[in-house]
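generate a structure from the sequence data that follows.
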Amino acid sequence: MAKDVIVSLSLIPASELLSHIVLDLLETAQAAKQVLFQKENFSAFSTYLEKISAILKELLKQNLNHLESFTNALGILDRELKVANQLVVECSKRNKVYLLVNCKKIVNQLDRSTKGISRALSLIPLASLDVSSSINSQICKLCQNMLDAEYRAAVAEEEILAKIELGIQERNGTRSYANGLLVQIAEALGLSTEQSELKKAYEEFKREIEDTKLRKEQEESFQMEQIIALLENAGATTSAEEKEKKYLERRNSLGSQPLQPLQGFYCRLTHDVMVDPVETSSGQTFERSAIERWIAEGKNLCPLTNIPLGTSALRPNITLRQSIEEWRDRNTIITIVSNKQKLQSSEEEEVLQSLSKLQELCAERDLHREWVTMEDYIPILIGLLGAKNREIRRHALSILSILAKDTEENKEKIANVDNALKSIVHSLARQHEESKLALELLLELSTSIAARDTMGNIQGCILLLVTMLKSGDIQVAGEAQELLENLSFLDQNVKQMAKANYFKPLLQRLSSGPEDIRLSMGETLAEIELTDDSKLSIVQDGALGPVIQMLSHSDLEMKKVAVKCLLQLSKLPQIGLQIIREGVVAPLFEVLYRHSLQLPALREQVAATVMHLSISTTNQESNEEQVLLLESEEDIFKLFSLVSLTGPDIQRNILKTFHALCQSPSGLDIRMKLRQLSAVQVLVQLCEANHHAVRANAVKLLCCLMKDGDDNAFLEHVSQRCIETLLRIIETSNDVEEIAAALGIVANLPKSPERTQWLLDGAALRIIHACVADGNRDASYKRQVVENAVGALCRFTVSTNQEWQRRVAEAGLIKVLVQFLASGTALTKQNAAIALKQLSESSRSLSKPVKKLGIFYCCISSPETSCAAHLGICSIESSFCILEANAVDPLVRMLGEQDDRTCEASLDALMTLIDSQKPQDGSRVLENANAIPAIIKLLSSNSVRLQGKCLRSLEMIFQLDELKRKYGSLAQMLLVDIAQKKADDLKEIKSLAAKVLVQLGVLGSQSSFF
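Model (predicted):
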């Protein structure tokens, strides 16, 4: 078959076949980038294809049609490429769950395709082709790299496959196992773990089975059916109605009496019914834990047969285990059904025994809780809250809490029973243990809207909760506080009263008393959920003093609790500034710098607290006394040096700290000192970090340092490898802020020709085009990324290198720049105008002269239309003409923007249309676009720089008498105002205004204004 394909391809000219393959390579590479599953692997594969395409393009320049061996090599390459393309298509369209369970197969196929394409590429007879040694070397290196390439499934994916395989092997059909597996699959795929979303993913996966059956892929179909059989036990895969129907069918098929266990269910060692039966090498079956303990005690003979036990692993007796589980489930259902009647008995002892058994079953398994709910126990349990017996009420509350925690549906069912919440609230006023259980249940129910509304309207509920805030039991007081805050519709005065009643005694105990009490109070303050108002309230009441004392304490546990408190409180900027003022920074740094402290979690919490404090410094008003986190260069050096000496969690927070400090009022000084400390070199290295959060924050901080830095400080560190890393981040990252920062670095890189060429060689224009053309991203993405992407384009449009400008035009980016003149942010518009201005500066020299026509040429063909500004033949691609690109009208509209720098960039671009030697043609273009009134209006700008540019523009425009007559009177008063300014530093602009007034005949050439 392969031979036939090669023979048929040999009939196609080699150059035509090569062109076809180059296109296929690019299409497959682009499609591979869009594959969301195994994204890193497919991105790497796409890069290989792009490199092959670039090399094969060079071969198109050769005369190749006479080489049969070359054609044959292309045929093999074409065949391998089709296989690869099929894999890419499959992974783009198939269900995500299906792809995950086949991830190893996909990785293997990707590996085979990479190596197959590499081998096909190596068959090209380079010795027979007149190619350069550079191309020869590139092909050899690329082939070797592809042969060495390794693709791997993610660790999470391999864990899921292992769990699936184990579940199938051991026939583990328990609901908890299936639920855990389904949630693990959803998290690995980035899917929601909501029941509706899990069910949707499961149903789509089931449809894949039908597809595999239609394709008669029996082995794969069988595997899928096994996985479906495992997952269908998960609660999320069936609706409540389906579960209830299935349960009732099963319940109705059972008898009314529990069955005794079969003799074979008992372990001969423990004499109990087995849970995990395993078979030994002697052929006997025991409970796993019992026989493992037997062997661990050095007993190497079977306890029943005295046959030596082999060293092989114990084999699970899956059939027996399933039989025991079925027996247990049968008896459990019968017990649940029969218990229902016993709960309505007049005998309190019988009711208590039934409740105790029911509570035990509910605590055992989620499936048991589901059966209890379907047997409609909830109304009965609510009814028992009115019983006289305290123990009955306590058991009922405990079971209701277990059911409420199980599902949101159960919360709604409890809240919707008549007088349910009123009965629970009544228990708040009873004996301590019962009130605690009632409080726990109400807190769980408070996440339900219906329950919250009802609770707030129950007379006495709020009063009871406020009373409980005074409890000596910290847990009870904390839960009461949390429940009050969940009832968001409460009167604010009640909330404030609750806070005052709770936090004041807590702070009193925190600041005085035995150390164990202080430690307990500190732990409570650290762990309880606090609103912003609560945090401010306790700080105002003096919480920071005792916390600082604990931080300076010699006892390590005291330090740990103090750090936890500060971590929580520092999240609020107002408190963060107060913490710095109180002098807490020094003792925090003392903990952070203690490398000998074998408590990484504590140092991580300190680093996170310092990060919060740094963020608080960005919220200061410029007119107030500035609070500094780091006061000296030594402080900056010591903290930044930890970036190279700590793990990723601390690294991330320190990088965030410096990024925030760079945005603070003292940011300019921080940035300057970081550059002096060679921070750039460290950050460039961290841009290649494996830990995503570290890498992303390093990129953001590096971008910040480059905005106002000296180019020379970056030249030695920004290598070609660094640029390739940045481009890879832009292309592959899912972090919008990281992408924007990487583009910001590209925009602010030293403007050396060498680095710009490296960017072009790394496909920067294609990558930037993908960023600005991505219509599937949200508005936030467009603001951050597009702004920096357009700024980056400015470096490729400089008029000193028309080859770079040509590549920008060929990439279709001129039209994109024109679009952003109308739809971008102020900075985006400014940079787009700057880029177009630089392109337009080359237009006059690139505009082709209009051919002079013969006397009879007009009878044969219509003459070519010349450009109104450049008087030659212009186009977007050949001369980068902004008139042809329809950029003039949006540029004129930009002259009315509020931002002076945007107006200035627009004016600069428009004035490239005017030839200083022959201003008439360009001036008429501006007049036709109604630009002149807008330029005159800008004379009233507050920007002296912009005023000067407007004056120089009008000086050229008013060289045309017709335009002078038409617009002179409009400009006259504004020109006089400028010429009469008294400031000494405005001499140049006054002189310019006077020159234009001379043009208009208002002043004489010998006027004193000069």
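
use CA for all of it now, contacts and neighbours both
Noted.

mind listing what the residue nearest to L597 when sequence neighbours are not counted touches?
For L597, ignoring the flanking residues on the chain, the nearest one in space by C-alpha to C-alpha, 6 or more residues apart in numbering is V591 at 7.9 Å. The contact partners of V591, taken as C-alpha atoms under 8 Å, 6 or more residues apart in numbering, are 597, 603, 606.

wait, a helix at V591?
Yes. Counting by DSSP: H, G, I helix; E, B strand; the rest coil, V591 is part of a helix.

what about it, distance to M558?
13 Å (C-alpha to C-alpha, to the nearest Å).

which strands or helices does the helix or strand where E440 lies pack on?
Following DSSP states H and E, one finds E440 within helix 432-445. Using 3 or more C-alpha pairs under 8 Å, 6 or more residues apart in numbering; DSSP states H and E, the elements in contact with helix 432-445 are helix 390-406, helix 420-428, helix 474-486.

and the angle from that helix to helix 474-486?
30 degrees (axes from the mean of the first three to the mean of the last three C-alpha atoms, to 10 degrees).

outside of helix 432-445, which residues touch it?
Under C-alpha under 8 Å, 6+ apart, the answer for helix 432-445 is 390, 393-394, 397-398, 400-401, 404-405, 411, 415, 421, 424-425, 427-429, 451-452, 476, 479-480, 482-483.

shouldn't V746 be in contact with A792?
Yes. Between V746 and A792 a contact is recorded at 5.8 Å, counting by C-alpha atoms under 8 Å.

which of those two has more residues huddled nearby?
Neighbours per residue (other C-alpha atoms under 10 Å) separate V746 from A792, with V746 holding more: 26 against 23.

give the contact list for that one.
Contacts of V746 (C-alpha under 8 Å, 6+ apart): 723, 726, 792.

about what we covered before: so which of the contacts of V591 are in helices?
Judged by DSSP state H, the contacts of V591 include 603, 606 as members of helices.

can you report how many residues lie near V976?
17.

buried sites along the host helix or strand of it?
In this structure, V976 sits in helix 961-979 according to DSSP H and E. For helix 961-979, the neighbour count (16 or more other C-alpha atoms under 10 Å) marks 963-964, 967-968, 971-972, 974-976, 978-979 as buried.

now the second one, please; I'll put the structures next to each other:
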Amino acid sequence: MVREELYITVPSLFRCPISLDVMKSPVSLCTGVTYDRSSIQHWLESGHDTCPATNQPLPSMDFVPNFTLHRLINLWIHSSVSSGRATTGASSSPSSSSSPLPVLPPVISTSEIRQMVAGIAGEPGSFGHEGFQKVAEFARYSEENRRFLANLRDSVEAILRVLVREGGQIEVLESALWVLDLILLENGVRERIHRLIFRTDYERCFDSILSVLRKGTLGSKIQSSRILEMIASSPDSRRAIGEKEAILSVLVHLLGTETDETLMETILSCLISLSVTRSIKVQLVQFNIVSILSRILSHPKTAGLSAERAIKMLYRLSALAEGRKAMREHPSCVSVLLDKLMKVPSAAKEEGLAVVWSMCCAHKDERVKERIRRGNGVTKLLVVMQSEGDGMAVKRMCRELVKSLRGVPMADPSFSTTSSTRYGGLGSLETKTTHIRPY
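Purely as a prediction, here's the structure:
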């Protein structure tokens, strides 16, 4: 039996430009664009320094609550329900003009939540899917509710105890991870998770996360990937996760088989956070991630965060001989990377070009050079250089690559990381090309 849900037409003003969902806690950047707090926090914490909607550089990462819009959204929600303007439907997508009825006031009080958390802490095995659903709906409703839940004594510990319980049902594990995901950004939650997660009596949490990644719903897989990324925020935690080969294997498998854009972006972000040690990067190469990243970049619809993160992942792997070998042996990896550089922001261009520069200039890979030449790579490099404005690192790498592809000796082929460009001293370029004039 298909469960019916309430759907309404959502004014575009009330949608977050990142998640496309109705904003629960709207905040405005210095550019004047408003986003849902959790979405923009995740964007900024992922290392971005631009406004996602306008691509403008952000002189300040601060944002302020948009109380007026928050009030309007709440008025609209309640008026839509009371006037009976909602219709029913079985499913929806984030890009549609109709969405599930946004969060309404929870039918549970703070005192009941306090009792429920105490019950989970005392007897985690007795708490089922329905109870966690109520806790999740409470936390989902507002920032104040999430803060209340996060500040409850033993709330994080209680959720982790459910995750380490042997033989837990997948629905219960999914609900517990949903609650944990909702309060991740609250003060002190990450620290409490880090303090507990690698203790011997809590390490079974990773088995539960692995089960959800394998058998859970799309939403719970996204939440599990986000939680893993949060856990992987210190060298010790990354090393510990890297030792759990099954988790890396499942993440790469999902990346290669799933098509949901949000899941792909989340998994890529998680893998980027993990791939700072040589051992983890070697494992990823062994799991054939270079082929998967190449396929992602070759898809004409791959854009935005998916493209940027796939390029960053290749950039991380290019530091390894094993990574460069996999890219060299893949028939189209460097070619599709070069094609995508004309459609991504400056930071991604710089990282993508660094991959090509490393293989062609620093390591003088003739096989890769020949593939780029056959794919009209010189013209593409000149187009990238022409479109880059004041991006000096990009221009210099493009010049050096064109020289290398044309067989012109380079002034300094070393891959120095001490220069202002991070990618070595790159000489000037003289070209007779007339239809594209490099800066």
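
ok, the contacts of V746 of structure 1 vs S641 of structure 1, which is closest?
L726 (23.4 Å; C-alpha to C-alpha).

that closest one -> structure 2?
In structure 2, L726 of structure 1 lines up with L293, judged by TM-score structural alignment.

what strand or helix carries that match?
helix 289-298.

what's the average distance of that helix to structure 1?
On superposition with structure 1, the average gap between helix 289-298 of structure 2 and its aligned counterparts reaches 1.8 Å (mean C-alpha distance after the TM-score superposition for structure 1).

next one: stretch 172-179 of structure 2
Averaged out, stretch 172-179 of structure 2 is 1.8 Å away (mean C-alpha distance after the TM-score superposition for structure 1).

my read: T912 of structure 1 touches L839, true?
No. T912 of structure 1 lies out of contact with L839 (C-alpha under 8 Å); the separation is 9.5 Å.

these two: who's more crowded?
L839 (31 against 21).

wait, the more buried one touches Q805, no?
Yes. Between L839 of structure 1 and Q805 there is a contact at 6.6 Å, judged by C-alpha under 8 Å.

next up, the contacts around L519 of structure 1.
510, 557-558, 561.

map K281 of structure 2 across to structure 1 for me.
By TM-score structural alignment, K281 of structure 2 lines up with F714.

ok, its match to L56 of structure 1 distance?
F714 of structure 1 sits 36 Å away from L56 of structure 1, going by C-alpha to C-alpha.

ok, D4 of structure 1 next?
24 Å.

who's more crowded, these two?
More crowded of D4 of structure 1 and L56, by other C-alpha under 10 Å: L56, with 19 against 9.

so the more buried one is in which element?
helix 39-59.

next structured bit after that helix?
Counting by DSSP H and E, what follows helix 39-59 of structure 1 is helix 68-93.

would you check the span in structure 2 matched by whichever helix or strand comes after that next one?
The element immediately downstream of helix 68-93 of structure 1 (helix or strand, assigned by DSSP H and E) is helix 96-101. Counting by TM-score structural alignment, helix 96-101 of structure 1 pairs with no residue of structure 2.

one step back: could you give the angle of whichever helix or strand comes after the helix holding E440 of structure 1 to helix 432-445?
Remark: after helix 432-445 of structure 1, the chain's next helix or strand is helix 449-456, criterion DSSP H and E. Computed by the same axes, to 10 degrees, the angle separating helix 449-456 of structure 1 from helix 432-445 equals 140 degrees.

what angle sits between helix 449-456 of structure 1 and helix 420-428?
Going by the same axes, to 10 degrees, helix 449-456 of structure 1 makes 50 degrees with helix 420-428.

show me what helix 449-456 of structure 1 is packed against.
helix 408-416, helix 420-428.

and the ones you listed, which is most packed in?
helix 420-428 (a mean of 21; mean count of other C-alpha atoms under 10 Å).

against structure 2, where does that one fall?
Counting by TM-score structural alignment, helix 420-428 of structure 1 sits on no residues of structure 2.

what comes into contact with that helix?
By C-alpha under 8 Å, 6+ apart, helix 420-428 of structure 1 touches 382, 385-386, 397, 414-415, 434-436, 438-439, 442, 451, 454-455, 458, 461, 464.

ok and it relative to helix 390-406, angle-wise?
130 degrees.

hang on, the earlier thing: select only the buried ones of the contacts of helix 420-428 of structure 1 in ChimeraX?
The buried residues among these can be selected in ChimeraX (16+ other C-alpha under 10 Å) with this line:
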select :382,385,397,414,415,434,435,436,438,439,442,451,454,455,461,464
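
quick check: buried residues in stretch 323-341 of structure 1?
324-325, 327-328, 330-337, 339-340.

cool, stretch 700-714 of structure 1 as well?
Using 16+ other C-alpha under 10 Å as the test for burial, stretch 700-714 of structure 1 gives 700-706, 709, 713-714.

and these, which two are the farthest apart?
The widest separation within the buried residues of stretch 700-714 of structure 1 (C-alpha to C-alpha) is 17.7 Å, between K700 and A713.

surely N331 of structure 1 forms part of a helix?
Yes. The assignment for N331 of structure 1 (three-state DSSP) places it in a helix.

distance-wise, check it relative to V337 of structure 1.
Distance from N331 of structure 1 to V337 of structure 1, by C-alpha to C-alpha: 10 Å.

and S401 of structure 1, by the same measure?
Distance from S401 of structure 1 to V337 of structure 1, by C-alpha to C-alpha: 21 Å.
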